[in-house]
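1. turn this into a structure:
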Amino acid sequence: MTSARQLYLYIVKNITVYPQKEAQAIAFMLLEHYMRLRNIDVLVDRPIPENSTQPDWDGIIKRLNNNEPVQHIIGSTEFCGLEFRVSSAVLIPRPETEELVQMVTRDYAEPDKNISILDIGTGSGCIAIVLARFLPHVSVHAWDVSDEALAVAKENARQLIADVTFAKQDMLDVTFPLPGNIVQFDCLVSNPPYVTYSEAESMRPNVLRFEPHEALFVEDSDPLLFYKAIADFGVHHLKQHGKCYVEINEHFGAETKQVFEERNYKKVEILRDINGKDRFVRAIWA
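-> Now for the predicted structure:
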């Protein structure tokens, strides 16, 4: 292929496991990552210099058709305008989680002293790192139970120059004293596992085969397991009027809200995402 458009059309034509629009989006991601070719370069059919080094496109396309996520192939993804390293040890950040981060940044935009935020189940570190970058006046802590995930998160924080305190901690088995010796937080934020195993059959192979199940799934017998743990933790470790933000399973909005109400949280709200689905719960500890 001697031009950007020829290469783009070749990639799109040979990606067979995705609908055309998704194949087109993937092709643009690949061209940007490997060739520094932008959408406009494809549109104007920019020539590719003969001496340009190109990757093994057929090998990449084969991996895509084996349902390997494009983010794993290129090793990174964009989240809130920042480039994050990802691997099979962490979830690939979703657009809905960007909305969760935006809620927190709006509520804590006003500079205030001694504000502390805890990101529970940090994964790639995307939530904690964006909060640390966008809210430099806030002290950000992040926990995860996985050593592999924490390694990815710490590398992302280093690359993105974000001041986050990371610690290994199982939210279902909190040990004391708390990591970082902080007793209380102003804010808890989490995108915990919330997909039930019965929902797995409707999920795409690229998610089921390549993303960590421990960060995705929860038993059908107790789908609110992590929300109960987070709410219970907040009862003892949120400051007065501290806030809790969680991403939720759209099928359990009312039930998740009830978890917080039963523990005497106030102003418990179910909030919808950009697609109109119940996606977040925000609650205040009073």
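2. contacts and neighbour counts: CA atoms only from here.
-> Fine.
3. and the strands in the stretch 1-150 of the chain?
-> If DSSP state E, counting those that start in this stretch is used as the criterion, the strands of the stretch 1-150 of the chain fall at 76-79, 82-85, 115-120, 138-144.
4. for Ile274, which of these is the nearest?
-> Across the strands of the stretch 1-150 of the chain, Ile274 has its closest neighbour in strand 76-79 (15.8 Å, C-alpha to C-alpha).
5. elements contacting that closest one?
-> When contacts are defined as 3 or more C-alpha pairs under 8 Å, 6 or more residues apart in numbering; DSSP states H and E, strand 76-79 sits against strand 82-85.
6. can you list contacts of the strand it packs on?
-> 75-78, 124, 126, 130, 152, 155-156, 160 (C-alpha atoms under 8 Å, 6 or more residues apart in numbering).
7. quick one, helices of the protein?
-> In the chain, the segments counted as helices under DSSP state H are 4-14, 20-35, 39-43, 57-65, 70-74, 95-107, 126-134, 147-159, 205-210, 213-216, 225-237, 253-262.
8. so which of the ones you listed is the most packed in?
-> Most buried of the helices of the chain by mean neighbour count (mean count of other C-alpha atoms under 10 Å) is helix 126-134; its value is a mean of 24.
9. second input sequence below; structure requested for side-by-side comparison:
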Amino acid sequence: MSDLKEIFTNWANQLSDLYSEREARNILLLALEDVFEFKRSILLVSREIDLSEEQLERLTQISSRLKTGEPYQYIVGFTYFDDLKIHVAPGVLIPRPETEELVSWIQETVSDQKNLKVEDWCTGSGCIALAIKNRNPHFEVIGYDISEEALEISRFNEKELNLGVGFEINDALEPRNNGRVDVIISNPPYIPWKEKDQMHQNVTEFEPDLALFVPNEDPLLFYRNIAEYAAMNLNDHGYLFFELHEDFGSETKAVLEDLGFSSIEIKEDLQGKNRMLKAEWKVSSNQ
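-> The predicted model follows:
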């Protein structure tokens, strides 16, 4: 048997350069749950746990990789998103909690509708597309990305979850028209390159630049191109949803207003940041 308090102390000491004691403790609890399948309820009340030498060595390997700044989710190979187990690797972004908030907002908007056609642009791991399909099995959902590496991961997730989501290569900056659609969603690249130096190394050194950054001189590059595509392809009373850069909400809204979208709403995430946008396309008002 291993002393749990001693394991926590050693783990926190090893990771003190990058993580607070609380953060290190939470990561260790995740590792004990995810890798060794201990129940958190048991971990929180136990003084000792039964770990083999091999398991202790595995913990040491995980902490060694964490010390380099490598994200925990890449080390174990998956994360949870909207109650789905999503495989992740350095070819895709790690899904964030605020993106789950976007999924919940989409669901609030469309849950009473049937047989909608939904497109998720810059799909990455496929987490948004898969979550929408899981919540609405009757929807036709497809995810697009320009990265073959990302599509390999999203297709793996689809194979594991077997939800019936399609994933295809398609460039959001030169989008291929695939007919009329009811909902378009995107969490596109939106961080100007000049902000890279201000970001944590576990993002900048491990997560893909392709999915993160846009030119300093054109931070709305993806929003504008996807919105123009949406204006040409959304059905009457169709919806466009974006995850936003917190500093460019009003500018993104202005782009959509110029294109003829209506009922444009910006919503804060749980951190109080302007993080999500919803807009409606009304054919009658654009004729």
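10. circling back to that earlier point, could you dump the contacts of strand 82-85 of the first structure to JSON lines with distance to Thr2 of the first structure?
-> Output for the contacts of strand 82-85 of the first structure, formatted as JSON lines (distance: C-alpha to C-alpha, whole Å):
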{"residue": "Gly75", "distance to Thr2 of the first structure": "26"}
{"residue": "Ser76", "distance to Thr2 of the first structure": "27"}
{"residue": "Thr77", "distance to Thr2 of the first structure": "27"}
{"residue": "Glu78", "distance to Thr2 of the first structure": "28"}
{"residue": "Ser124", "distance to Thr2 of the first structure": "37"}
{"residue": "Cys126", "distance to Thr2 of the first structure": "37"}
{"residue": "Val130", "distance to Thr2 of the first structure": "39"}
{"residue": "Val152", "distance to Thr2 of the first structure": "37"}
{"residue": "Glu155", "distance to Thr2 of the first structure": "37"}
{"residue": "Asn156", "distance to Thr2 of the first structure": "35"}
{"residue": "Leu160", "distance to Thr2 of the first structure": "35"}
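11. just those now: which is nearest Thr97 of the first structure?
-> Nearest to Thr97 of the first structure, judged by C-alpha to C-alpha, of the contacts of strand 82-85 of the first structure is Cys126 at 9.1 Å.
12. tell me who's in contact with the closest one.
-> Contacts of Cys126 of the first structure (C-alpha under 8 Å, 6+ apart): 79, 84, 93, 153.
13. from Arg38 of the first structure, how far out is it?
-> Per C-alpha to C-alpha, to the nearest Å, Cys126 of the first structure is found 25 Å from Arg38 of the first structure.
14. can you check Lys228 of the first structure too?
-> Distance of Lys228 of the first structure to Arg38 of the first structure, computed by C-alpha to C-alpha: 45 Å.
15. with Glu262 of the first structure instead?
-> Taking C-alpha to C-alpha, one finds Glu262 of the first structure at 51 Å from Arg38 of the first structure.
16. trace Pro93 of the first structure over to the second structure, please.
-> Correspondence of Pro93 of the first structure to the second structure, assessed by TM-score structural alignment: Pro95.
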